[in-house]
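K.L.:
What shape does this take:
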Amino acid sequence: MLISMYKLRKSESLPVHIVEQHNDVVPFIHRAIASKLLPFHDIAIIHLDSHPDLLLPINLDADTVFKPQELNEALSIENWLLPLTYAKHLNHIVWVKPPWAHQIQASEQSFTIGKCLESGKVRLSCKENYFLTDGLFCPPQELKDSCEVKLTVVEMLPEKWYDTDTSCTSSSAPQAQRRLNDGHQQEESQAVFSTPERWAVLLKDQLLDKPYILDVDLDFFSTANPFKNLLGHEEERALRNLYHYPALQDTSDETVITFTKTREKQINELENIFTELEINLGTKRNHPCKVSVDDLTAMDVIGKSSLDIKQKDDLVLLCNSLLLNPAYREIPFIQLHDFGCTLDDTELPHHISTPPEVHALHSAFKKVLEVLPRPTVVTISRSSTDGYCPVETVDVYQNDVLKLLENLYGSLKISEDYE
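P.N.:
This is a model prediction of the structure:
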């Protein structure tokens, strides 16, 4: 209904906007809405990526979503999609994941997103572990100005694709070699969302006469975990211990709420600690000296923290490694927080694709696009300068995607916003 009331401007050439950091597509989407290329409400997005990008900035005030400049400053690559749903621009997100991505299982579900009555932050009602481990859950009855979001997770699984999972760091991923596209081995409901020939037809019916964004992160074709091998074994063990959390025993609202509050407090506390360490110790790298537990606990943010003795020892180990070990001296302390936040039960995927694998994914992508309606706009993220997409192949992936779009849809109106 809202779409029909909103007269859209049609573009003969397909608008394609290319950025480096994925969250930089948000201003383009806002401009496309303002210029009536896209409607204000009820947009779908087809999001091809090795990562869901479905988190939220944990301290994002709901009101900030409606202040574009402040919002853009608050967003990063892992959390740019959901604020657009709270603003009611997007109402259907389709994450198309490659075979090595295991953060969320292939499925379809709906959840509520809104403004938390207690904190004023943006929160959501989904109990997927992906959201829970970032402290984002809130019961729907405690959300105001809320709306429903449909999340469809599908797998781009080329024919005859084999995956040993040897290059994926997901602890929940199966280890034995298996043929992934054998629908007889899966639950029927999941098989639908893991078979491109089947889910593309379902999406076609849902997208008919509906404006949608085709969003492609080039790390969909090959991805690296930029934190892999950032630290040595002992340093990573220490960091993992700092960010450890007890497993949920059940998913009742009461249990999940308690877990969420504890996890949110833990993440905020650790972010404050590493921010303070950067301020106090980051400037001493040119004249480093060994620090002790007493040195660290003299800082209020650490002395008054909930860290136990063992965790403080782990923090000392990390500080001395960054200060004294030349191999780690260029690592900012706050980067340890970014790394620590990825150390949950499903870590960042790492899969450097072979040329045949890239070709297979590209061919499967082409077949899906041939089924789907023409997108309204296209956004492309290179993700190469932050280490997620291999820098030596990103231009090849980009050119191949542009050629495919041109072959399918004719002339393109390309805008580039990267150096």
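
K.L.:
going forward, measure contacts and count neighbours with C-alpha atoms only.
P.N.:
Noted.

K.L.:
most centrally placed residue in this protein?
P.N.:
In the chain, the C-alpha nearest the mean C-alpha coordinate belongs to Asp53, at 2.1 Å (Cα atoms, centre = their mean).

K.L.:
Pretty sure it sits in a strand.
P.N.:
No - counting by DSSP: H, G, I helix; E, B strand; the rest coil, one finds Asp53 to be coil, located in no strand.

K.L.:
Tell me how far it lies from Phe131.
P.N.:
Noted for Asp53: a distance of 11 Å to Phe131, by Cα to Cα, to the nearest Å.

K.L.:
just Thr195 next, same as before
P.N.:
25 Å.

K.L.:
just Lys144 next, same as before
P.N.:
Counting by Cα to Cα, the gap from Lys144 to Phe131 is 19 Å.

K.L.:
So between the two, which is more surrounded?
P.N.:
The neighbour comparison of Lys144 against Phe131 (other Cα atoms under 10 Å) goes to Phe131, with 19 against 16.

K.L.:
Just list the residues touching that one, thanks.
P.N.:
Residues near Phe131 by Cα atoms under 8 Å, 6 or more residues apart in numbering: Leu55, Phe137.

K.L.:
again with the one 3 residues further on
P.N.:
For Asp134, the contacting residues are Leu55, Ile58, Thr260, Arg263, Glu264, Ile267, Cys341, by Cα under 8 Å, 6+ apart.

K.L.:
hang on, it is in a strand, isn't it?
P.N.:
No - counting by three-state DSSP, Asp134 is not found in a strand; it is coil.

K.L.:
before we move on, the earlier item: of all the contacts of Asp134, which comes closest to Ala327?
P.N.:
Cys341 (21.9 Å; Cα to Cα).

K.L.:
Not counting sequence-adjacent ones, nearest residue to that closest one?
P.N.:
Tyr243 (7.1 Å; Cα to Cα, 6 or more residues apart in numbering).

K.L.:
Could you report the neighbour count for that neighbour?
P.N.:
For Tyr243, using other Cα under 10 Å, the count is 19.

K.L.:
Ile352 now?
P.N.:
So Ile352, with other Cα under 10 Å, has 19 neighbours.

K.L.:
Need the three-state assignment for Asp338.
P.N.:
Going by three-state DSSP: Asp338 is helix.

K.L.:
Okay, it and Ile77: tell me how far apart.
P.N.:
12 Å.

K.L.:
ditto for His244
P.N.:
Taking Cα to Cα, one finds His244 at 23 Å from Ile77.

K.L.:
of these two, who's got more company?
P.N.:
Shown here are His244 and Ile77; by other Cα under 10 Å, Ile77 has more neighbours (19 against 16).

K.L.:
And that one, how far from Glu142?
P.N.:
28 Å.

K.L.:
Same check on Asp42?
P.N.:
23 Å.

K.L.:
the more surrounded of those two?
P.N.:
With neighbours defined as other Cα under 10 Å, Asp42 and Glu142 compare such that Asp42 has more, 20 against 15.

K.L.:
Let's compare: structure for the following, please.
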Amino acid sequence: MADRNIGEPITPTEEQLPEFEELQEFEPPEEAVANVIEYVQSVAIPGGSEGENPQFNGHNFQSARQSKQIPICIVNENQDIIEFVHDMINKKFFPEHGSTLIHVDANPDLLAPNTMPADESFDHSMLYLQHNYDRWILPNCYNGIFKKIIWVRPPWSEHIREDSVTFKVGKHKESSYINVDCKQNYFIAECLWTTSDNLTDAKNITLDCITLGNELSYENDCPEYWRAVLGENQTVPTVLDIDLEFFITENPYLFLYENTIVYELLRELFVFIRPTSQTDEAVTETVEMRSEQFKEIETYFNHLTQHHKLPDPEDIPPSPIYEKVAEIMAELERHGHDLKDVDWDLLYDCGHSFGDHEHPHHVTNSAELDLLFKSFENFLDEFYEPPSIITIARSDLEGYAEIEDRLLELLNSKFNCAVPIVYDQGNAVGVDSDSTCVSEDVDERGTDELEEFLEFLTLQTGEVDNSDASNANLALPEGQDDEEDVSEL
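P.N.:
Alright, predicted model coming up:
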């Protein structure tokens, strides 16, 4: 090299200049990621948009059956499982219409939101705001997702007769709310019944009721009936929804304002008088009386919330309901409760739970729990086909972890289940295979997801982590080489 002065810039000769390839045009990051996601979905779900089954509205049912693992979603509140179901529908993993819900719970959860127009059942964002723990199934029958409901209950729950019934769910012509034409007292007590002539856009729904753990009532389970019910469902995509309150049932209202008789007074205030017969005239009269009862109670409770006292008797003629509300006020004040601090909305919700049957309460002991699990295991053995999706609701049950662990162990022994994911206020996180606690080393699907995904795309070596695909039951097809996938991406 020729001599040069220190600090003098180096000027390369033409022979020393490196050759550069012509600059390539790259897709914008958003389009690149979208294309990658589209590709991953096309290889993850066999058949993609082809081979659609018209019976199930584009859902490739056969591909779901052949997928490697069943997705499991765990939520705190039972109504939140429907967000996961909608997510599976959007991924074309589950059909938009005509499926079955096997609802294992101490409560049927078959009511409808009191103030939600039926059409909002098709608007998911509005539906999530309106439905709650006992009013989430019917809207998803009206919007067509579920055509059959199998309620599996413990022996201490008696809301609905153990039977099979087909009825219509539709939009009431006058109120535009969801109503049914089923004359079970469960629906009548909530003023949900109307004649089929008053329903528009009605769908036929089949409801089967099955009781497990009958030995607790000194009776026997009926596997023959289980087989008959499940046999009718063997070719239909199914959600197996399990609320842990099936095993231990707590009445959240039972201990309101302890050391008072407020709970008993609310039962008397909201008492339901059954129809004298099953004729349309008798049931209509009962629904009208029940509706007036609710309206009067709601008027007084709203007045108490705003003014902390009942309306002046001179302004509103006293009635039996007025006098019973006054008795509740006196009971609360007698035990030192300031009426300004009383949650009258909560008391109204408590009273509303007194339908034909009140909210069940049963603290299960160890021996009873063993029997229930054995009965539930026998029930699972009668499945002709595994469920498409499994969901679990904790329902804020204290000490749920032990029951949840035991349940997951049982489900994994019967089906090929994916690692469960937990939906917590809209975020999905993984669950350790050895624990129901959220795993510290599992990434949240939050704001860092895109960054981590792009980092994954830069990997040149190593095996593909397909855990997320397994969680969503979107495993790669058998025989497809992982390294080839990375190179193609």
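
K.L.:
Helices along structure 1, start to end?
P.N.:
Secondary structure of structure 1 (DSSP state H): helices located at 25-34, 68-74, 82-86, 129-132, 188-193, 196-207, 233-242, 253-281, 293-297, 300-303, 309-324, 333-340, 355-371, 394-409.

K.L.:
now the strands for the stretch 101-250 of structure 1?
P.N.:
Here the stretch 101-250 of structure 1 has its strands, by DSSP state E, counting those that start in this stretch, at 107-116, 122-124, 143-155, 162-163, 178-179, 212-217.

K.L.:
so of those strands, which one's packed in deepest?
P.N.:
strand 122-124 (a mean of 31; mean count of other Cα atoms under 10 Å).

K.L.:
check the fit of it onto structure 2 and give the mean distance.
P.N.:
Its aligned residues in structure 2 lie a mean 0.4 Å from strand 122-124 of structure 1 after superposition (mean Cα distance after the TM-score superposition for structure 1).

K.L.:
And that strand, what does it pack against?
P.N.:
Strand 122-124 of structure 1 sits against strand 107-116, with contacts defined as 3 or more Cα pairs under 8 Å, 6 or more residues apart in numbering; DSSP states H and E.

K.L.:
quick one on the thing from earlier: could the strands of the stretch 101-250 of structure 1 go into a markdown table alongside distance to Val401 of structure 1?
P.N.:
A markdown table is the format used below for the strands of the stretch 101-250 of structure 1 (distance: least, Cα to Cα, whole Å):
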| stretch | distance to Val401 of structure 1 |
| --- | --- |
| strand 107-116 | 26 |
| strand 122-124 | 34 |
| strand 143-155 | 18 |
| strand 162-163 | 23 |
| strand 178-179 | 27 |
| strand 212-217 | 9 |
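
K.L.:
burial count for Leu208 of structure 1?
P.N.:
Based on other Cα under 10 Å, the number of other residues close to Leu208 of structure 1 is 12.

K.L.:
counterpart of it in structure 2?
P.N.:
Mapped onto structure 2 by TM-score structural alignment, Leu208 of structure 1 lines up with Gln234.

K.L.:
Its match is in contact with Glu385, isn't it?
P.N.:
Yes - counting by Cα atoms under 8 Å, Gln234 of structure 2 touches Glu385, with 6.0 Å between them.

K.L.:
Could you check how far Asp181 of structure 2 is from Asp396 of structure 2?
P.N.:
33 Å.

K.L.:
Comparing the two, which residue is more hemmed in?
P.N.:
Asp181 (21 against 14).

K.L.:
residue contacts, the more buried one?
P.N.:
So Asp181 of structure 2 contacts Phe167, Lys168, Val169, Trp193, Thr194, Thr195, Ser196 (Cα under 8 Å, 6+ apart).

K.L.:
tell me the contacts of the third one?
P.N.:
Spelled out, that is Val169 of structure 2. Neighbours of Val169 of structure 2 in contact, by Cα under 8 Å, 6+ apart: Leu138, Cys141, Tyr142, Ile178, Asn179, Val180, Asp181, Leu199, Ala202, Lys203, Asn204, Ile205.

K.L.:
Map Arg290 of structure 2 across to structure 1 for me.
P.N.:
In structure 1, Arg290 of structure 2 lands on Arg263 (TM-score structural alignment).

K.L.:
residue contacts, the nearest residue to that match once chain neighbours are set aside?
P.N.:
The shortest distance from Arg263 of structure 1 to any non-neighbouring residue, by Cα to Cα, 6+ apart, is to Gly135 (5.4 Å). Contact analysis of Gly135 of structure 1 by Cα under 8 Å, 6+ apart lists Ile58, Phe259, Thr260, Lys261, Thr262, Arg263, Glu264.

K.L.:
what about Ser125 of structure 2, how many neighbours?
P.N.:
Ser125 of structure 2 has 11 nearby residues by other Cα under 10 Å.

K.L.:
actually Lys261 of structure 1, not the one I wrote
P.N.:
Residues near Lys261 of structure 1, counting by other Cα under 10 Å: 14.

K.L.:
What of the one 5 residues further on?
P.N.:
The burial count assigned to Gln266 of structure 1 is 21, neighbours taken as other Cα under 10 Å.

K.L.:
could you flag which of the contacts of Gly135 of structure 1 are buried?
P.N.:
With neighbours counted using 16 or more other Cα atoms under 10 Å, the contacts of Gly135 of structure 1 contain these buried positions: Ile58, Phe259, Thr260, Arg263, Glu264.

K.L.:
Glu406 of structure 1: which of these is nearest?
P.N.:
Ile58 (39.1 Å).

K.L.:
Quick one: map the closest one onto structure 2.
P.N.:
Checking TM-score structural alignment: Ile58 of structure 1 goes with Asn114.

K.L.:
repeat for Leu90 of structure 1
P.N.:
Leu90 of structure 1 maps onto Phe146 in structure 2, by TM-score structural alignment.

K.L.:
quick one: contacts for the residue nearest to Gln266 of structure 1 when sequence neighbours are not counted?
P.N.:
Leaving out its chain neighbours, the residue that sits closest to Gln266 of structure 1 by Cα to Cα, 6+ apart is Tyr243, at 7.7 Å. For Tyr243 of structure 1, the contact set (Cα under 8 Å, 6+ apart) comprises Gln266, Ile267, Gly340, Cys341, Leu343.

K.L.:
what do you get for Trp136 of structure 2?
P.N.:
Contacts of Trp136 of structure 2 by Cα under 8 Å, 6+ apart are Gln79, Asp109, Leu110, Leu111, Ala112, Pro113.
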